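**Student:** Take this sequence and fold it.
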Amino acid sequence: MGPTSAIVLYAVIWWMTLFCVAPLRLKTQQDLGQVTRGTPSGAPEVHHLKEKLLITTGVATVIFLIAAGVILSGVISVRDLDWFGRMPPD
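**Tutor:** The predicted structure follows:
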């Protein structure tokens, strides 16, 4: 795995982790009973964004280290994922 593919892999893992972490502990305007006129009731009022970004970075780093370790060690290769026999044998 080259440096560019490592950066891309980390970025994909980071964003997917952020999308999983973002809804946690989210308080909407409707939850607090303070809906501002002209905004959707599901708009976030308290989002804890800084904490979520730190959590996302930590979790994504751990997941990336595991994925990079598996890729670099060769435990799983592209040939292992060839379920339909499309790759020619060595």
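
**Student:** Only C-alpha atoms from now on, for both contacts and neighbour counts.
**Tutor:** Will do.

**Student:** all helices of this protein, in order?
**Tutor:** Using DSSP state H, the helices found in the chain span residues 3-21, 29-32, 49-73.

**Student:** Please provide the structure for the following sequence as well, for comparison with the first:
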Amino acid sequence: MGITTYLAIYFIMWWITLFLVLPFTGKSQAESGDVTLGTVKSAPSDPKFGRIIIINSIVASVMFAIFYITVEVFGVSFEDIFTFLPKFG
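**Tutor:** Got it, this is the predicted structure:
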């Protein structure tokens, strides 16, 4: 695979892990006890987007490293995935 493919895969992994990281990184307004008028109680009370982006980038980088090692070192390709699936019929 080329560098462009790896960058696209990392970008997709980064966005997927963003939705994994977001629920664990903050308190809602209801939890902090300070609900701003006109917002829902589940809105974040103090979003720290810089911290979220850093944590997300670390998680995505670890996942990408596992993917890269699996593909480049162990030689597992997309076609090999189907050999692990059970055969029906």
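
**Student:** Can you give me the TM-score here?
**Tutor:** TM-score for the superposed pair, counting by TM-score structural alignment, normalised by the length of the second structure: 0.78. Supporting figures: 85 aligned residues with a C-alpha RMSD of 2.0 Å.

**Student:** List just the one of the helices of the first structure that sits closest to residue 80 of the first structure.
**Tutor:** Shortest separation from residue 80 of the first structure across the helices of the first structure is recorded for helix 49-73, at 11.8 Å, computed as C-alpha to C-alpha.

**Student:** Where does the closest one end up in the second structure?
**Tutor:** Per the alignment by TM-score structural alignment, helix 49-73 of the first structure matches residues 49-73 in the second structure.

**Student:** Can you point out the buried residues in that stretch?
**Tutor:** Judged by neighbour count using 16 or more other C-alpha atoms under 10 Å, the buried positions of stretch 49-73 of the second structure are 52, 55-57, 59-61, 64, 67-68.

**Student:** how close does the counterpart of residue 37 of the first structure in the second structure sit to residue 29 of the second structure?
**Tutor:** Alignment note (TM-score structural alignment): residue 37 of the first structure maps to residue 37 of the second structure. Applying C-alpha to C-alpha, to the nearest Å, the value for residue 37 of the second structure to residue 29 of the second structure is 11 Å.

**Student:** Which one's more surrounded, those two?
**Tutor:** Set side by side, residue 37 of the second structure and residue 29 show more neighbours around residue 29, with 18 against 7, by other C-alpha atoms under 10 Å.

**Student:** Skipping adjacent residues, who's closest to that one in space?
**Tutor:** Among residues not flanking residue 29 of the second structure along the chain, residue 45 sits closest, at 4.6 Å (C-alpha to C-alpha, 6 or more residues apart in numbering).

**Student:** can you check residue 60 of the first structure too?
**Tutor:** Nearest non-adjacent residue to residue 60 of the first structure, counting by C-alpha to C-alpha, 6+ apart: residue 14, 5.0 Å away.

**Student:** Run a quick neighbour tally on the one you found.
**Tutor:** Neighbourhood size, residue 14 of the first structure [other C-alpha under 10 Å]: 21.

**Student:** tell me the contacts of it?
**Tutor:** 56-57, 60-61 (C-alpha atoms under 8 Å, 6 or more residues apart in numbering).
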